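In: Mind looking at a prediction? Sequence and model below.
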Amino acid sequence: MFKKLLMTLVLWAVVYPLVAQTQGDTIYHFRFEPGNDGLYTAYRNNGTELTRLLSCVVQNKEAILAGTIPILVDGYCSSLHDEAAARAIARIRSNRVKSELITREGLSEACFTTSNHTSGGDYVTVRIAIPAQPSESGPEQQAEAEKRAEQARLEAEQQRLEAEQQRAEAEAQRARLEAEKQRLEAEKQRLEAEKQRLEAEKQRLEAERQRAEAGHPEHDPYHLALRANLLRWATLTPDLGIEWRIAPAWGLMVNGSWTSWTWDNNARRYALWEVSPELRWYLGKQKRGYLGLLYKAGQFNYKLCGTGRQGDLMGGGITGGYQLRLNRALSLDFNLGLGYLNADYEKYITIDGVRVRRGNETKEWWGPINAGVTLVWKIK
């Protein structure tokens, strides 16, 4: 807008000296209603201005048709927010005024230099640069006037070209803004889709967590498992067992141990077998902790020093423990049993490789009767 105002002032500075040397009125104003492109003669003295303009054209028609007197037409429209629409209205308004001169006085489009603007108001101005008569000025003054008129026409044409350039730049800017808007909208949609995906993933993980807390069969699917007490194996006593989960919360288990070792020319002996059935009740949502009832029976033969002991043992008690899951197939079972054991045995010594009996004894025990760190392999 500043550039347009500056060019208007420059044009006026060039035309004003010429106007001062012309005869009659050379600037005419035609007012238009905001947003309207109709030229109404009854509106704001438009009829009077049109009569004055036609009179001037009649007096200088020959020079106008010859091209020595230019008619400068400037159309304005500032009542619309859209620049393209405002420029189109300004162009139509200029054409309305030119049509009056073309149809009434037989002028052609070549007689006009037209510029259209999107600021400054809602009107059309017509400027006619009429040089001084030869009787009033010499050849030099007439040549100067013609030079100024041509300069004014060139300035007007330059102003029109700059206005066209500004319009092109504005359209390019609007295109860039529209492209940026579409890019931002696409980015917004992508972020919204990513948000929905993350929300779905969050819901899936929450569902998995709830299934884990509820003891879903997926986390404890076995019905049959093999067992090996690693503590017994560490004492060179092979131990194996089997468990049958008759229900999600109930299990029936049987463990067995056996070993037989002699050394120092049969002077030392360590032999044992045991059978331990157990009924378990699994607790909690994940069924990892448990309580159980244990029964134990077996025989033993120990001779680790001078006197050996050989006999039977029997007892039972309560057990408790926890299963730590390693993967889908393996777990570690930590357990401890408390209760009562009864052992009836005979003492003996060995003389020349022959066992010699030294009496019988019976012992009773209250306290820990079983302990284990058991590897559980779920086979079904």
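Out: All right, it came through fine. All values reported here derive from a predicted model rather than from experimental measurement. Residues are numbered from 1 along each chain as shown.

In: Could you use CA atoms for every contact and neighbour count after this?
Out: Noted.

In: What is the helix ranked longest in the chain packed up against?
Out: Longest helix in the chain, counting residues (DSSP state H): helix 139-213. Judged by 3 or more C-alpha pairs under 8 Å, 6 or more residues apart in numbering; DSSP states H and E, the packing partners of helix 139-213 are helix 2-20, strand 112-117.

In: out of the ones you listed, which comes closest to Trp258?
Out: helix 2-20 (106.6 Å; C-alpha to C-alpha).

In: So for Thr374, which of the helices and strands packed on helix 139-213 sits nearest?
Out: Using C-alpha to C-alpha, those put helix 2-20 closest to Thr374, at 91.1 Å.

In: Return the set of buried residues in the closest one.
Out: Lys4, Met7, Leu11, Val14, Val15, Leu18, Val19 (16 or more other C-alpha atoms under 10 Å).

In: That helix - contacts with which helices or strands?
Out: Using 3+ C-alpha pairs under 8 Å, 6+ apart: helix 2-20 touches helix 139-213.

In: any idea where the strands of the protein begin and end?
Out: Secondary structure of the chain by DSSP state E: the strands cover 27-31, 71-76, 112-117, 123-128, 224-229, 239-247, 250-263, 268-283, 289-303, 308-325, 330-351, 354-378.

In: Mind putting those strands into CSV with mean neighbour count?
Out: Below are these laid out as CSV (neighbours: other C-alpha atoms under 10 Å):
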stretch, mean neighbour count
strand 27-31, 19
strand 71-76, 23
strand 112-117, 22
strand 123-128, 22
strand 224-229, 21
strand 239-247, 18
strand 250-263, 17
strand 268-283, 18
strand 289-303, 19
strand 308-325, 19
strand 330-351, 18
strand 354-378, 15
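
In: Put this next to the first one:
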Amino acid sequence: MSKKILFFTLFLWLTAVIVPVFAQEKADTTYTFRFVPQKDMFYVPLDGNDRELARLLECVRRNKDSILSGSLPLYVDGYCNSLDSEKENLRMAAIRSNRVKSELIVRGGIKEECFITKPHAKSHAADGDLVIVRLTVPAPEASATESEGLSKAEEERLAAERAEQERKATEERRKAEEARHATEKAEADRPAKEQAARQAEQHQEITATPLESPSSAHYHFALRANLLRWATLTPDLGLEWRVHPSWGILVNGSWTSWSWSDKDRRYALWEVAPEVRYYMGEKKAWYLGAMFKAGQFNYKLSETGKQGDLMGGGITAGYRLRLNKALDLDFNLGLGYLNADYEKYEVIDGVRVRRGNETKDWWGPINAGVTLVWKLF
């Protein structure tokens, strides 16, 4: 009777010790780590994360050889549902998973290849900001006595099941690795894609709003100087008012007064030439215009001098060559009609002697210029 009581007591003790050990091993295969909503920092002391990490590290220590060999992968599922979009949630979930893996790699001495990682944008739990680590710890192998009791067919079936589980685990690792590479590539390509999107938006804004070409940037007022007139010692200045990118109003004026040979020779004149122009083309470089000209002159380049009035007008055409942001070079030519009404004279003993009147009409070139244009504003 005492032997039976002793045997029953020993059985109860073994049940109390061994059963909790196996129950704990089964419970230790899932570990949950919680995160602050919208944050990616892994706070170890937060909400029991330190206890979970200690349990996980102990399990990793016990099964380290199997984990490093690849037969016992760690499944890491990151969850986030506290951000605005699915893309942001997936990115946050991936970062959180990497935080937990870094702790295991540093403290547990395992490698990146030991993990199968998958981010999730939603969670069935009320708290969707967490990372779950799972690993399937194999059950203790059957003893030799138990193995002897298995039939050959049963052994083949178990071997086939183990091979199928290994194949599935390998396939899951491959898919997880591809997903990780895809996520890393998407993160690496994201700045370039965002830059391309910004450039496309800027291009659309530019094409949606018609702007002047850089070679003919729009301006309102410009100062002009006809270099051909200045080369003939005839100072020339003008002003242009650009009332529209395609329309401009100009006024040019010239004045000079020269005498030599004791005032026996003379070259003097003044002219005013208003003009209206229409600029054509995308660059607004070519133009057509209409010009009016009026003035007075006094020429005595030989024995007979001519002094009188001139008046006329015609059409103008030309091309604007951009030199820089502030300067253009204007090549222009005017064709039309001029009327000159003047009197002839001679100078005898310092006195002008009138020799009659004449009127002449002229059809042909009435203006030419190579004009420097300074765009004021």
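Out: Received it, and whenever you're ready, just let me know what you need. These numbers come from a predicted model, not from an experiment.

In: Quantify their similarity with the TM-score.
Out: With the length set by TM-score structural alignment, normalised by the length of structure 2, the two chains reach a TM-score of 0.51; 233 aligned residues with a C-alpha RMSD of 4.2 Å.

In: ok so, going back, okay, the angle between the longest helix of structure 1 and strand 123-128?
Out: Angle of helix 139-213 of structure 1 versus strand 123-128, following axes from the mean of the first three to the mean of the last three C-alpha atoms, to 10 degrees, is 150 degrees.

In: Helix 139-213 of structure 1 to strand 71-76, inter-axis angle?
Out: Using the same axes, to 10 degrees: helix 139-213 of structure 1 against strand 71-76 is 20 degrees.

In: which non-adjacent residue is nearest the aligned partner of Arg242 of structure 2 in structure 1?
Out: Following TM-score structural alignment, the counterpart assigned to Arg242 of structure 2 within structure 1 is Arg245. Among residues not flanking Arg245 of structure 1 along the chain, Gly251 sits closest, at 4.2 Å (C-alpha to C-alpha, 6 or more residues apart in numbering).

In: Relative to Leu291 of structure 1, how far out is the one you found?
Out: As judged by C-alpha to C-alpha, to the nearest Å, Gly251 of structure 1 and Leu291 of structure 1 stand 10 Å apart.

In: Likewise for Asn370 of structure 1?
Out: Asn370 of structure 1 is 14 Å from Leu291 of structure 1, by C-alpha to C-alpha.

In: ok, now Val19 of structure 1?
Out: 116 Å.

In: same question, Val124 of structure 1
Out: In terms of C-alpha to C-alpha, Val124 of structure 1 sits 102 Å off from Leu291 of structure 1.

In: after superposition, how close is stretch 185-192 of structure 2 to structure 1?
Out: Its aligned residues in structure 1 lie a mean 3.1 Å from stretch 185-192 of structure 2 after superposition (mean C-alpha distance after the TM-score superposition for structure 1).

In: List the buried residues in that stretch.
Out: For stretch 185-192 of structure 2, using 16+ other C-alpha under 10 Å, no residue counts as buried.

In: Provide a list of residues in contact with the most centrally placed residue in structure 2.
Out: Nearest to the mean C-alpha position of structure 2, by C-alpha atoms, centre = their mean, lies Gln195 at 3.5 Å. Contacts for Gln195 of structure 2 (C-alpha atoms under 8 Å, 6 or more residues apart in numbering) come out as none.

In: Please pull up the equivalent of it in structure 1.
Out: Residue pairing (TM-score structural alignment): Gln195 of structure 2 is matched to Arg197 of structure 1.

In: separation between that match and Glu185 of structure 1?
Out: 18 Å.

In: So Ala368 of structure 2 is in contact with Leu333, correct?
Out: Yes - with contacts counted by C-alpha atoms under 8 Å, Ala368 of structure 2 reaches Leu333, the gap being 4.5 Å.

In: Which neighbours do those two have in common?
Out: Overlap of the contact sets of Ala368 of structure 2 and Leu333 (by C-alpha under 8 Å, 6+ apart) is empty.

In: after the strand or helix carrying Val76 of structure 2 comes which helix or strand?
Out: Secondary structure assignment for Val76 of structure 2, by DSSP states H and E: strand 74-79. Counting by DSSP H and E, the element after strand 74-79 of structure 2 in chain order, helix or strand, is helix 86-108.

In: same for that following helix, what does it pack against?
Out: Contact analysis of helix 86-108 of structure 2 by 3+ C-alpha pairs under 8 Å, 6+ apart lists helix 49-62, strand 74-79, strand 115-120, strand 130-134 as its packing neighbours.

In: Return the residue of structure 1 aligned against Leu288 of structure 2.
Out: Per TM-score structural alignment, Leu288 of structure 2 is aligned with Leu291.

In: For its match, give me its contacts.
Out: By C-alpha under 8 Å, 6+ apart, the neighbours of Leu291 of structure 1 are Arg280, Trp281, Tyr282, Leu283, Ile318, Thr319, Gly320, Gly321.
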